[in-house]
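**Q** This is a predicted model, with the sequence first.
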Amino acid sequence: MTANVIGFALLVMGIFLLVGKLIRVSVPLFQSLFLPSSILGGFAALILGPQVLGNLMAPLLGDDSFWATGLFTDSITEVWAALPGLMINVIFASLFIGKKTPSLKMIWEYGGPQLSFGWMVGWGQYVVGLLIALLILTPFFDIPPMAGALIEIGFEGGHGTAAGMQSTFEELGFPEAYDLAVGLATIGILSGVIIGIVLINIAARKKQTALDMDEEAFTVLQKLGIREFENREAAGKMTVRSESIEPLSFHVAMISIAIMIGYGIQQGLVGLEAITWGPWTDTYVMTYVPLFPLAMIGGILLQMFLDRFDRFNLVDRQMVMRVQGLSLDVLILTAIATISLAVIGEYFIPFLLLAVAGIGWNVVAFQMFAKKMIPTYWFERGIGDFGQSMGITATGLLLMRIVDPNVETPALEAFGYKQLIYEPFLGGGLVTALSVPVIYATGPIPFLIFASVMTLIGWAVGIFYFGKQKAES
């Protein structure tokens, strides 16, 4: 693999990001669904690649034909397949860099209700998934019980988490889980937007929203994904002078430091396990833990250092988010473009069962418990957690934007506070990363019991603590 091949693969990837944007601008349905261009570009690359176009043309023109691999060579596909696992480290390392950390009291007061609801939903996905694995997938399809974790990995974690877990799946002897997780992540985003908009329309008709719904909340340009001239803001602040170091380069360097801190933690945990509980119990878990949740911890530690010593405020959050956004676009496009359709086809029934069960649990949990657990503005706040539980955080933000376009409720602020405690554990955090190795090492029953207890804790805190506040008010 030469540098020229890698560079050319990146150029082609960039073109398909633009292709995805053009598709969205051209198709009103995709605008109404607010689908990211990276998803559309990923599907376009998948169709024009070896798995669709290549498989159609190879029988006609021969395996040696240029068209046997679609528009892309095997080298391009190989480069793309490696990118999701790399980009996820950048995304998670960037989560908290540039954010001022609020007090725990403020986080609990504002984000506590949504934290309890999200905690219940996230752990509940493990409960539902493991029950399906134990009762159906393992006995009837001979699928490892660790497949029960795929709902949380694909839905709460999204494409990024699925990509970050790829090496773990391979090391544990279930490489097909990666393609299933990416497929679930794609289903989660699509269904999250569609079902979320349906729930919003039903709530608006039943007057369940605190605010009157504005049918023109999104302008034509917003649906096209284009900012109006009067609303265009700077992508980031120039906190350092370019003759010293380019601001973008400086922020990439900060993210690199966070990832290296995470790598140091990872290697330290592996070494510690090798000389302590590993040989004592003959159970090794840390070897299978991916880097991305530890890179997130590296970002938190770096930000704590910056909070104390960076008196010039050199790190700009908006600039960090641009790097994070680029990484997410690259990750989603390449993950979808290289997903194995053969694996999805082979495991279609298990895949369908997991998808339906995950969607069903999220919808039922929202409809039954959100109103009882969130004391004020329950719909505006709960719909954000529902969106996140179905896919990426951006889905939750999108749904909150529809019901609260002018940020008149505490939904957005509370959602942000919730993330500070929630994301280090679920939705791609330490629990997500450890779930598959722990299930593999200890069996599914202990983890199922633990997940059930955590689900009940989230439910109880929401119902009897935050719900009681609502009753008293």
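**A** Done, it's in. Numbers count the residues shown, from 1 in each chain.
**Q** switch to C-alpha atoms for all contacts and neighbour counts from now on
**A** Will do.
**Q** and Leu131, which of the three is it?
**A** helix (DSSP: H, G, I helix; E, B strand; the rest coil).
**Q** Roughly how far does it sit from Ala370?
**A** Distance, Leu131 to Ala370, using Cα to Cα, to the nearest Å: 23 Å.
**Q** Pull up the gap between the most centrally placed residue in the chain and Thr393, please.
**A** Centroid-nearest residue in the chain: Gly158, 3.2 Å away (criterion: Cα atoms, centre = their mean). Per Cα to Cα, Gly158 is found 9 Å from Thr393.
**Q** Pasting the second one now:
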Amino acid sequence: MIVSSIFPFETILTLSILGVLLLIGFILRAKIVFLQKFFVPACITAGIIGLFLKEIGFLPISKNILETLVYHIFNITFISLGLSPRTNRDSNRRKEELRGILIMGLLIASVAALQFIIGGLLTVLFNLFGYNLFPTFGFLVTMGFEEGPGQALSIGKTWENLGFVNASTVGLSFATIGFMFAIFLGVPLVSWMIYKGYTNSSGEKLPSSFITGVLREKEPAGFQTTHPSTLDSLTFHFSLIGLVYLLTYGFLRLLEKLLPSDLAEMYWGFFFIWGLLIAYILKVSLEKMKLDYMLDAGLQSRITGWSVDILVTGAITAISIQVVWMFIIPIAVISIVSGVLTLLWILYFGKKLWERYKFERIAGLYGMETGTIATGLILVRIADPRFDTPAAIDLAVGGIVALPLMFLMMHLMNAPILLGWNLTITTLSFILILGIIVMIFGLISMKKK
């Protein structure tokens, strides 16, 4: 009997292939000037190479296993973020910095509403011209741009079970195009800001390690919080993630018994949000018990970084070019309009609302709203090489501020499927939400004066 039939190798081989692709992406970043000039992360290069090799039949990789792996690693990413210890800087914010975080959170929510509106209106328009797109087709641009490939896949797979054929590939396509906007529009944008002298650290040279991706001197990844003779610290941190994963799974199984089947199925697509909330509750509980010293920010950051690299590589590799080609015109038009209007929106309101460090914050926000927080931080690092401004931390904390509004909108985007709402009515609801946020912007501007 063949050994592989006794011990299935598919999942570990898929992880190994993604690892090799990341190594190739890392080497190419270190050697190719074009990739260095645009600060292209290794995971994006790796994903594009993986997609090409898969499509020509060279990679022996299962799309189902790849999508399942990406879904679970995406959940791990958010759980790890929820467990990340709060730094002293977060608790000692000045009033001005707290105001900056509030504006960041509201802008994140406003961009999501804007992208939902763009996607909804253009879907209505395409259907008038006979494209017969699924009602929530355009909403996937928000999942791809605003939330990233993990959520685009997660929601897409959920919608496939509710009748939206090929939703996961459509969502991943939007996410990949979003990365292109973040890098190939975002990097020139920041370079222009520096050239004009708009940033706080204009003209400062970036370290070679940031450009090539290779550290010349070793840096600590974190600190031990448990004695290795009992339990390795990295094992301890992964075990906490496992605990949260099990608690979240149990919670969703309970919801399955209490809620209508369609709504319960949708909540499985929101596993990452429930995981984030339960992880945060666990972290706060450890703080109350004076046990939070066992959480190390460095180790937790390494786990998050590992999961994001695997997630992005796997998500791009999982795209089906055949499906993309079927919807190429709607995907291209919705992406271009969203990418450009998102930039104009952030530039206008960012300059209007923030008093200091506005361009560092604008750069980071655009990178995050078209890619992930990782691409946002890349753009912040270019504008602010020493992280002297609060822009980097504002991105992370602002996401928490935006969470209630994001949660509301993620429920609303399912209304055409679960509640039978007309797409036009659903889009008008997003316009109402955006209008309320803009009114809040007006109040903030009045107080600023």
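**A** Ah, there it is. Note that the structure is a prediction, hence the values are computed from the model and not measured.
**Q** re earlier: which of the helices or strands spans the residue nearest to the centre of the first structure?
**A** Using DSSP states H and E, Gly158 of the first structure falls within helix 158-164.
**Q** can you name the residues of the second structure that that helix overlays?
**A** For helix 158-164 of the first structure, the aligned range in the second structure is residues 148-154, judged by TM-score structural alignment.
**Q** Residues touching the matching stretch, excluding its own?
**A** 67, 70-71, 74, 140, 143-144, 168-169, 171-172, 175-176, 269-270, 311-312, 315-316, 370-372 (Cα atoms under 8 Å, 6 or more residues apart in numbering).
**Q** for stretch 106-116 of the second structure, same thing?
**A** Stretch 106-116 of the second structure is touched from outside by 138-139, 141-142, 146, 338, 342, 345-346, 349, 365, 369, 398-399, 401-402, 405-406, 409, 427, 430-431, 433-434, 437-438, with contacts defined as Cα under 8 Å, 6+ apart.
**Q** For Tyr284 of the first structure, see how far away the residue nearest to the centre of the first structure is.
**A** Distance from Gly158 of the first structure to Tyr284 of the first structure, by Cα to Cα: 26 Å.
**Q** What is the neighbour count of the residue mapped onto Leu40 of the first structure from the second structure?
**A** Matched across to the second structure, Leu40 of the first structure falls on Thr45, judged by TM-score structural alignment. Per other Cα atoms under 10 Å, the neighbour tally for Thr45 of the second structure reads 22.
**Q** Once you drop chain neighbours, what's closest to Thr45 of the second structure?
**A** Excluding the flanking residues, the one nearest Thr45 of the second structure by Cα to Cα, 6 or more residues apart in numbering is Gly25, at 5.2 Å.
**Q** aligned partner of that neighbour in the first structure?
**A** Matched by TM-score structural alignment, Gly25 of the second structure corresponds to Gly20 in the first structure.
**Q** Assign its match to helix, strand or coil.
**A** Following three-state DSSP, Gly20 of the first structure is assigned to helix.
**Q** Roughly how far does it sit from Leu137 of the first structure?
**A** For Gly20 of the first structure, the distance to Leu137 of the first structure - Cα to Cα - is 35 Å.
**Q** got it, and Arg241 of the first structure?
**A** Arg241 of the first structure sits 58 Å away from Leu137 of the first structure, taking Cα to Cα as the criterion.
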